[in-house]
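Asker: Below: sequence and its predicted model.
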Amino acid sequence: MTSTQTRPPAARSGPAGTTAGRLAALLGSFLGDPLPVRIRAWDGSESGPDDAPTVVLNSRRALRRLLWYPGELGLAEAYIAGELDIEGDLGEGLSRVWRSVRERGAAPAPTLGDRARAVGLAARLGAVGPRPAPPAGRADLSGALHSKARDRAAIHHHYDLSNDFYALLLDPSMAYSCAYWTSDRPGYTVADAQRDKLDLVCRKLGLAPGARLLDIGCGWGSLTLHAARHYGAHVTAITLSAQQHAFVTARAAELGLDDRVDVQLRDYRDVTEGGFDAVSTIEMGEHVGEAEYPAFARVLHDRLRPEGRLLVQQMSRRHRAPGGGAFIETYIAPDMHMRPVGETAALIEDAGLEVRQVEALREHYVRTCAAWRETLEQRWDEFAALVGAETARVWRLYLVGGALAFQERRMGVDQILAVRPTEDGVSGAPATPVDWYRAGEPGAR
């Protein structure tokens, strides 16, 4: 991403007395020297390493926002509002800053003296003023954490942005989860990788004509419709998103799958039917909550018949920032909670299920985020016209940051396959599941 701002015809050197030089000195006291970025201030002055990505402060308001919201959230909101840009590649800029912080260790919390110096500099630069209004897209939730009403509001915030927005961003199947990249050949696209992911899930679940699948958090129906259309499954699909419910219902009718697909606008806690041959939950478990996950795992167990299979595809994170950080929690997925994959597997087993296989897909999500971001950049004007420039910038930051988090192993994503054994310990799962990864078209197509 390249800044579109015109550089003012002012000094571009980095003496300590320039605006950029004074800002660089202040920033260096927190991040160390040399700075991982170059700074260009609103008056055109610059300071910092010549070969570093350039942070462009387009307005004094960016500095004011950082005074009110120091740290990740203030930086993100300054970027969303267009008060701050990265000249050059946004991902490289974020990576350089993150690497610098990691190499130097956690910075000590700012002291009162540090804050006083920052406020003093901002006052001298004319940046002190009222709290800036937040840019578009902040989540505004109320009520008890993970109550049914609040969960509906959280899902509405993210997934009901607009079906047209997601149709622009995603492949034709509308799969909004990590794809499974099986080829580097030219012409192999995210649509192919999503199809390969859907086939992998269906094979792991052992779906065959007539099998009953419960798809919890069905999204826009990519797995629901794929399982019904290509594997002959009868699918009960549930979602809390009204727009997703309408979309999947209409798509099932268009494909002539009304007799195999039942789409329900329901909370997973309200599903009482049992005896399913398979249950899937694709990147929905992150929205369940820390305290609520053991009960969620029991629901997964109870909906399956003995020898039935469960597939959970879920993001993981070490205990630091389990919600993904201030930006993610405020603008993308409020109330989200992630944990190490081993803890999720343990919770699933504690519910009476047997974990049969865990497959890490972390590198696959780097490529998936990159593919989505490429689409966003190529169709930027369409996205901005549809949802506004600030929301489009939210998504640019989200996709770039997400790809980096998976690339640098700050986040993971995994498929966890489990079964509900019989009382005698019969799993019904193949001891050597070579067919999961067989090449070619599935026989049920």
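Answerer: Structure's in. What do you need? Numbering: from 1, shown residues only.
Asker: drop to CA atoms for contacts and neighbour counts, all remaining ones
Answerer: Will do.
Asker: and Cys329, helix, strand or coil?
Answerer: Let me fix one detail, which is that residue 329 is Glu and not Cys. helix (DSSP: H, G, I helix; E, B strand; the rest coil).
Asker: where's it relative to Glu441, distance?
Answerer: Using Cα to Cα, to the nearest Å, Glu329 is found at 40 Å from Glu441.
Asker: These two: who's more crowded?
Answerer: Comparing Glu329 with Glu441 by other Cα atoms under 10 Å, the one with more neighbours is Glu329, at 19 against 10.
Asker: and that one, what does it touch?
Answerer: Gly323, Asp335, Met336 (Cα atoms under 8 Å, 6 or more residues apart in numbering).
Asker: so the second one makes contact with Arg152?
Answerer: Read it as Asp335. No - here Asp335 does not reach Arg152: they are 11.3 Å apart, not a contact under Cα atoms under 8 Å.
Asker: Looking at those two, which is more packed in?
Answerer: Using other Cα under 10 Å as the criterion, Asp335 and Arg152 rank with Asp335 on top: 23 against 18.
Asker: name the element the more buried one belongs to?
Answerer: Using DSSP states H and E, Asp335 maps to neither a helix nor a strand.
Asker: Count the residues that sit near Leu255.
Answerer: Neighbour count for Leu255, taken as other Cα under 10 Å: 10.
Asker: so Gly402 sits in a helix?
Answerer: Yes - the assignment for Gly402 is a helix, going by three-state DSSP.
Asker: Spatially, what comes nearest to it if we skip its sequence neighbours?
Answerer: Cys369 (6.9 Å; Cα to Cα, 6 or more residues apart in numbering).
Asker: Look up how far Gln313 lies from that neighbour.
Answerer: 16 Å.
Asker: Please determine how far Pro49 is located from Ala41.
Answerer: For Pro49, the distance to Ala41 - Cα to Cα - is 15 Å.
Asker: before we go on, here's another structure to hold up against the first:
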Amino acid sequence: MTTARTPRPDAPRGLRPGAAHRLATLARDALGGPLPVRLRAWDGSEAGPADGPVVVLRSRRALRRLLWEPGELGLAQAYVTGEIDVEGDLAEGLRTMWAAARERGLHAPAPSAARRARALGSAVRLGAVGPRPAPPASQARLRGGLHSRARDRAAISHHYDLSNDFYRLLLDESMAYSCGYWTSEDPGLAPAEAQRAKLELVCRKLGLEPGARLLDVGCGWGALTLHAAEHHKARVTAVTLAAEQAAYVRDQVRARGLEDRVEVLCQDYRDITGGGYDAVCTIEMGEHVGDAEYPAFAAALSRLVRPRGRVLVQQMSRGRTAPGGGAFIEAYIAPDMHMRPLGETVGLLEDAGLEVRSVESLREHYVRTVQAWHRTLEERWPEFVALVGEETARVWRLYLVGGALAFEERRMGVDQILAVRPTREGRGDLPAPPAGWYTGLEER
């Protein structure tokens, strides 16, 4: 005796289920639970909750990528090439997936032989079996030993040498590519104002006075260097490993007549010589140093500042589950990046002989900062596509949307850590954080 099968809710009566229904079954096996989003396949069929964000698979090639590269990296490859898209708000789609993983405990179960056989059979029926697709052109391809000088130079170049024109279009006039400091909840507060407030706060925490010697390690496009030289009359040595950044900062130094106060070096931080700086700052550069190399990096910060001098580290943090930021970040944005819990970074700085005196979380500030960059990307989308191509523009859309959510949901943090190098007698001469650090920041 045979039993008639109950048709799936989304399948037209009398017809075999479309590709979306087979894919929903595959996703249920992969996730260990029902699909939290609606799925639309290349044949027009749909499956999944009717009120969920709609994920569109435009071709079988997207499925082939996922067969060869299951998980985050395969999804990212398919997204940046346009083989997978999200209809409507990408942030809402990612938020729904993260919420389902948290609340419904979705996770990838250990693949059994039977599950693999079912997946392969479904892929054959869907016509998705074939050779491994080549990685997208925008994916990083690094060679050499981890955190060797040549590999570090290539990793930095992959991200920061995209082009000065790209970053000039994305960022505000300060060209500060780091978390801003938002002095009010006013939605009309401009990103440039938040960056100016951050730069001024850093200079105040470092206690910069006219003639003070500042070392800016990983200076980016020189936002802090130029602010410290112009507004605090500091003498600044700016160091970056990115050639495009060094050229931009040198141009700005000449244009502003700061040649007598600013020196720009395009070199590895491991090659910095001398010392005796009154202050040393590194803003969101420590993430690129590497886990095994961080103790030596912290020791260099301590060695380069004079006794009773101040060191400020602004750095992102993350739990131990994805210290590099995840497969997408590591492949497309910041290869070889490493983050750790805040407490571990504080411990490493103290092990290097620094006394940590102040720690300030800027996590919510980064949500607003990244959202501002994302708005600019969407508002000027045709210009970005014309400049770097649609694939790279889609990389940045995914990066910015995902980054804002990571800070919003506390999967990532960012902090300013202020330390002092004490004398042999233990003197640091750094008072408790004064209220004056924050007075009038919005007026700068």
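Answerer: Nice, I can see it. Note that the structure is a prediction, hence the values are computed from the model and not measured.
Asker: Kindly provide the TM-score of these chains.
Answerer: TM-score of the superposed chains, computed with TM-score structural alignment, normalised by the length of the second structure, equals 0.95; 432 aligned residues with a Cα RMSD of 1.5 Å.
Asker: For Lys148 of the first structure, which non-adjacent residue is spatially closest?
Answerer: Asp267 (7.2 Å).
Asker: The one you found: neighbouring residues, count only.
Answerer: When counting by other Cα under 10 Å, one arrives at 17 neighbours for Asp267 of the first structure.
Asker: one step back: pick out whichever of Pro49 and Ala41 of the first structure has more residues nearby.
Answerer: Taking other Cα under 10 Å, Pro49 of the first structure and Ala41 do not tie; Ala41 has more neighbours (25 against 16).
Asker: The more buried one pairs with which position in the second structure?
Answerer: Structural alignment places Ala41 of the first structure opposite Ala41 in the second structure (criterion: TM-score structural alignment).
Asker: So that match sits against Arg58, correct?
Answerer: Yes - under the criterion of Cα under 8 Å, Ala41 of the second structure makes contact with Arg58 at 6.5 Å.
Asker: how far out from the middle of the chain is stretch 116-123 of the first structure?
Answerer: The chain centroid and the centroid of stretch 116-123 of the first structure are separated by 35 Å under Cα atoms, centre = their mean, to the nearest Å.
Asker: Please apply the same query to stretch 32-47 of the first structure.
Answerer: Taking Cα atoms, centre = their mean, one finds stretch 32-47 of the first structure lying 30 Å from the centre of the chain it belongs to.
Asker: With stretch 89-109 of the first structure instead?
Answerer: Centroid separation for stretch 89-109 of the first structure versus its chain: 20 Å, with Cα atoms, centre = their mean.
Asker: show me where the stretch 251-400 of the first structure has strands.
Answerer: Along the stretch 251-400 of the first structure, the stretches classed as strands by DSSP state E, counting those that start in this stretch are 261-265, 276-282, 304-316, 354-360.
Asker: closest one to Ser183 of the first structure among those?
Answerer: Closest approach to Ser183 of the first structure among the strands of the stretch 251-400 of the first structure is made by strand 354-360 (17.1 Å; Cα to Cα).
Asker: And the strands in the stretch 101-250 of the first structure, which stretches?
Answerer: Along the stretch 101-250 of the first structure, counting by DSSP E, counting those that start in this stretch, strands occupy 212-216, 234-239.
Asker: mind checking which of those strands is nearest Thr18 of the first structure?
Answerer: Closest to Thr18 of the first structure of those is strand 234-239 (Cα to Cα; 54.7 Å).
Asker: follow-up on the earlier one: can you lay out the strands of the stretch 101-250 of the first structure as JSON lines showing distance to Trp436 of the first structure and mean neighbour count?
Answerer: Formatted as JSON lines, these follow (distance: least, Cα to Cα, whole Å; neighbours: other Cα atoms under 10 Å):
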{"stretch": "strand 212-216", "distance to Trp436 of the first structure": "18", "mean neighbour count": "26"}
{"stretch": "strand 234-239", "distance to Trp436 of the first structure": "21", "mean neighbour count": "24"}
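Asker: Figure out which of those is closest to Leu125 of the first structure.
Answerer: Leu125 of the first structure lies closest to strand 234-239 among those, at 50.3 Å (Cα to Cα).
Asker: Could you tell me the angle between that closest one and strand 276-282?
Answerer: 30 degrees (axes from the mean of the first three to the mean of the last three Cα atoms, to 10 degrees).
Asker: how deep is Thr273 of the second structure tucked in, by neighbour count?
Answerer: Neighbours of Thr273 of the second structure under the rule other Cα under 10 Å: 9.
Asker: same check, this time on Arg427 of the second structure
Answerer: Residues lying near Arg427 of the second structure (other Cα under 10 Å) number 12.
Asker: and it, what element?
Answerer: With DSSP H and E as the criterion, Arg427 of the second structure is inside neither a helix nor a strand.
Asker: For stretch 328-344 of the second structure, buried residues please.
Answerer: With burial defined by 16 or more other Cα atoms under 10 Å, the residues of stretch 328-344 of the second structure counted as buried are 328-340, 342.
Asker: Roughly how far does the residue nearest to Ala389 of the first structure when sequence neighbours are not counted sit from Val394 of the first structure?
Answerer: In space, Ala389 of the first structure comes closest to Phe383 once its chain neighbours are excluded; the distance is 7.8 Å by Cα to Cα, 6+ apart. Computed as Cα to Cα, the Phe383 of the first structure to Val394 of the first structure distance reads 11 Å.
Asker: tell me how far stretch 163-179 of the second structure is from the chain's mean position?
Answerer: Put simply, stretch 163-179 of the second structure sits 15 Å off its chain's centre (Cα atoms, centre = their mean).
Asker: mind listing what's buried in that stretch?
Answerer: Of the residues in stretch 163-179 of the second structure, Asn164, Tyr167, Leu169, Leu170, Leu171, Asp172, Ser174, Met175, Ala176, Tyr177, Ser178, Cys179 count as buried by neighbour count, 16+ other Cα under 10 Å.
Asker: and that stretch, how far apart are its ends?
Answerer: Using Cα to Cα, the distance between the terminal residues of stretch 163-179 of the second structure is 20 Å.
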